[in-house]
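A.B. asks: sequence first, predicted model second:
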Amino acid sequence: MKLLMLGGTEFVGRSVVEEALARGWEVTVFHRGHSAPPPGAEVRIGDRSVPGGLAALEEGSWDAVVDTWKGAPAAARDAARLLSGRVGRHLYVSSRSVHPFPSTAGLDESGPVVDASPDDTSADDYARAKRGAELAALEAFGDRAVLARAGLVLGPYENIGRLPWWLGRIARGGPVLAPGPRELPLQYIDARDLAIWALDALHDGIPGGAYNLVSPTGHATMGELLDACVRVTGADAELRWADPDAVTAAGIEPWTELPVWLPPGELHDTLHRGDVSKALATGLRCRPVTETVADTWEWLRSVGGTAPLHPGRPAPGLSPEKEAAFWAQ
């Protein structure tokens, strides 16, 4: 297989490139040149957000293209149009955020989506930007387009900092604010499992359209995730489980200050209770949370213990002062 990866130097894109190279595929990576892709890939440099930025892709043909674009839909549209006659299939890594908030528990791919346009030149609204890029892929590739609607993504190379923050916090040891309940079900996907499913989908020619690409809800629990962090770090940390109402009453923000975690209720149902039966039926397999945590910790130590965050993203996590204040109340 000949694969064109639009991006391919960070997190999900890098996981896709590494998996494709491991399969012996010929991989071309189109990126802005800010960081190096995995060794073994052909490199083409360009910035699709500027006029003429796609010039490096005006020649060449590929069996498939994978795009993780999260900027203005018009840029995804221009790339898809340029490539549609020279690429067999298109897989766009989208997001379950294309569904309006809140979403009901058990929502599948047929649920309502936000209004968006492939011609939009703004990326201010993440949901609309992702949906607009979906429409761009569908417009150019039709039933040759696969929309992989990811949810929470974890694993090595994470440049958002959610799991790395928990690993770093637990590695410091001492009493750790663990937001309950322990049995709270999580729904996420390891970026490497996303990559495996995506390349299998392109190789096997699964039907086009949208697929919710996260684990079954409850594949892991909050307790299992944090217990795994304690084990792999070997830290002298004590998880102190707190009632979710007490956590939110203290002004601590779910998801941002306590990454991954959302208290039971509407938001948790939206993010952690989606229907993934369609992806499972087409081969999605999710590795154990212990493996995701261990490999992320190994990678984190290899880069000095601090995850390199995507430019412009605020670092997640609870400050030591705010955590101490919670225990003092």
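C.D. replies: Good, I have the coordinates. Residues are numbered from 1 along each chain as shown.
A.B. asks: C-alpha from now on. contacts and neighbour counts both.
C.D. replies: Will do.
A.B. asks: what about the helices in the stretch 1-150 of the chain?
C.D. replies: If DSSP state H, counting those that start in this stretch is used as the criterion, the helices of the stretch 1-150 of the chain fall at 11-22, 73-83, 126-141.
A.B. asks: okay if I get those helices as CSV plus distance to Arg182 and mean neighbour count?
C.D. replies: CSV is the format used below for the helices of the stretch 1-150 of the chain (distance: least, Cα to Cα, whole Å; neighbours: other Cα atoms under 10 Å):
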stretch, distance to Arg182, mean neighbour count
helix 11-22, 28, 22
helix 73-83, 39, 22
helix 126-141, 30, 25
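A.B. asks: put this next to the previous one:
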Amino acid sequence: MQTILADSLHDESLATMKILFIGGTVFLGRALVDEALRRGHEVTLFNRGQAGPTPSGVEAVQGDREDEAALHALVEERAWDCVVDTCGFEPQIVQRSVRALAGHAEIYAFVSSFHAYSDWPAKGVDESFPLHACAPDASPDDVPYNALKAGCERAVEEGFPERALIVNPGIIVGPGENVGRLPWWLEAIARGGRVLAPGSPDRAVQLIDARDIANFMLDRLAEGGTGRYLTTGVRESTTMGELLGACVDATGAETELVWVDEQFLQDHGVAPWTEVPLWAPDIPEVIGTWTASSAKALAAGLRCRPVAETVADTWRALREGTYPRPKYLQGKIPVGLDKDKHDAVLAAWNDRRPQA
């Protein structure tokens, strides 16, 4: 494994690496590939060629990671300094990839999730918290969905003992976001007028730009770094009011944010998180959503750009069509409040307030 040639971050002084990306064309994967190419690394992509366009300057190997023959063809007469797996969701499939690559790479970097931790989002977790129980060869029928990432991590750590880099991101935003949480807010606010906002503008939120995760992971890999890191924004560095205010500023819209009581929203059947993206109400089940610790990653070099910069760049990318349109789906659940329901809840909130 080659190491950093000079003591600096995020620049061309990082030594060239050969990197295999499994996935690499959607959101965080694309951010990683774009930054790896910018730094001059030699990049191979292995995917089905269906999720997004393949950037120029890479070796593209088309294949399905579920196909043993495709994995064997991938590794034949090839080796890399590291593997970056951005699309592992099922332990048994990740295990198959890990076993095929074990003799062909020095480090296996796996993008996991906060969901791997059994106490999140009820508690603000750090790296010492327990993972869900899930075997490294589990299938989706064996465990609840949120536990699957924990099994994927175990598959990586078993196949690359002492040579695994596990990254647990929180809520990722930025240009190219494919779920559509921040894009939904930007487009709703861009229409102008009165826009429902949840709870209090002082509620802290904890977001991280995909490009900041990409920088951190590539820095760690260039140093030969392994281990586990929670990668999310700095705790209490941003509020919901500041986030939505940045959306108003970025779009330049004449928009009034109307802050509606959380209990009122729940009484009127408004679903947290999906219908109102990024709204985690003040209830025990999700009280730890925005209180995870990124201290270890920050000490190791993670740098988080201001949320206002992320918001402005996301809006610019949406307007310019730089990336495919978001799905506006979390799994199979639509993201965002239907306009008729939004207007009805807002009207009911206005009616209950005393008239001047």
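C.D. replies: That came through, no problem. Small disclaimer: the values here were computed from a predicted structure and weren't measured.
A.B. asks: TM between them?
C.D. replies: Comparison of the two superposed chains (TM-score structural alignment, normalised by the length of structure 1) gives a TM-score of 0.94, and 328 aligned residues with a Cα RMSD of 1.9 Å.
A.B. asks: can you add distance to Thr290 of structure 1 and give the helices of the stretch 1-150 of structure 1 back as JSON lines?
C.D. replies: Formatted as JSON lines, the helices of the stretch 1-150 of structure 1 follow (distance: least, Cα to Cα, whole Å):
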{"stretch": "helix 11-22", "distance to Thr290 of structure 1": "18"}
{"stretch": "helix 73-83", "distance to Thr290 of structure 1": "35"}
{"stretch": "helix 126-141", "distance to Thr290 of structure 1": "30"}
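A.B. asks: which one, of the ones you listed, ends up nearest to Arg301 of structure 1?
C.D. replies: Set against Arg301 of structure 1 and scored by Cα to Cα, these come closest in helix 11-22, at 16.1 Å.
A.B. asks: the closest one - contacts with which helices or strands?
C.D. replies: Judged by 3 or more Cα pairs under 8 Å, 6 or more residues apart in numbering; DSSP states H and E, helix 11-22 of structure 1 is in contact with strand 2-6, strand 26-31, helix 191-204.
A.B. asks: repeat the analysis, applying 6 Å as the threshold.
C.D. replies: If contacts are counted by 3 or more Cα pairs under 6 Å, 6 or more residues apart in numbering; DSSP states H and E, helix 11-22 of structure 1 sits against helix 191-204.
A.B. asks: in structure 2, what stretch matches the helix it packs on?
C.D. replies: Counting by TM-score structural alignment, helix 191-204 of structure 1 pairs with residues 210-223 of structure 2.
A.B. asks: now do stretch 233-250 of structure 1
C.D. replies: Going by TM-score structural alignment: stretch 233-250 of structure 1 matches residues 251-268.
A.B. asks: gap between that stretch and the chain center?
C.D. replies: 25 Å (Cα atoms, centre = their mean, to the nearest Å).
A.B. asks: list of residues touching that stretch?
C.D. replies: Ala190, Gly192, Gly193, Arg194, Val195, Leu196, Ala197, Pro198, Gly199 (Cα atoms under 6 Å, 6 or more residues apart in numbering).
A.B. asks: I'd like these as JSON lines, with neighbour count and secondary structure appended.
C.D. replies: Formatted as JSON lines, the contacts of stretch 251-268 of structure 2 follow (neighbours: other Cα atoms under 10 Å; DSSP: H, G, I helix; E, B strand; the rest coil):
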{"residue": "Ala190", "neighbour count": "20", "secondary structure": "helix"}
{"residue": "Gly192", "neighbour count": "16", "secondary structure": "coil"}
{"residue": "Gly193", "neighbour count": "12", "secondary structure": "strand"}
{"residue": "Arg194", "neighbour count": "15", "secondary structure": "strand"}
{"residue": "Val195", "neighbour count": "19", "secondary structure": "strand"}
{"residue": "Leu196", "neighbour count": "20", "secondary structure": "strand"}
{"residue": "Ala197", "neighbour count": "22", "secondary structure": "strand"}
{"residue": "Pro198", "neighbour count": "25", "secondary structure": "strand"}
{"residue": "Gly199", "neighbour count": "21", "secondary structure": "coil"}
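A.B. asks: what's the closest of those to Ala344 of structure 2?
C.D. replies: The closest of the contacts of stretch 251-268 of structure 2, once distances to Ala344 of structure 2 are taken by Cα to Cα, is Leu196, at 10.5 Å.
A.B. asks: give me the aligned partner of Glu59 of structure 2 over in structure 1.
C.D. replies: Counting by TM-score structural alignment, the partner of Glu59 of structure 2 is Glu42.
A.B. asks: what about its match, distance to Trp25 of structure 1?
C.D. replies: Distance, Glu42 of structure 1 to Trp25 of structure 1, using Cα to Cα, to the nearest Å: 11 Å.
A.B. asks: okay, those two: which has more neighbours?
C.D. replies: Trp25 (16 against 13; other Cα atoms under 10 Å).
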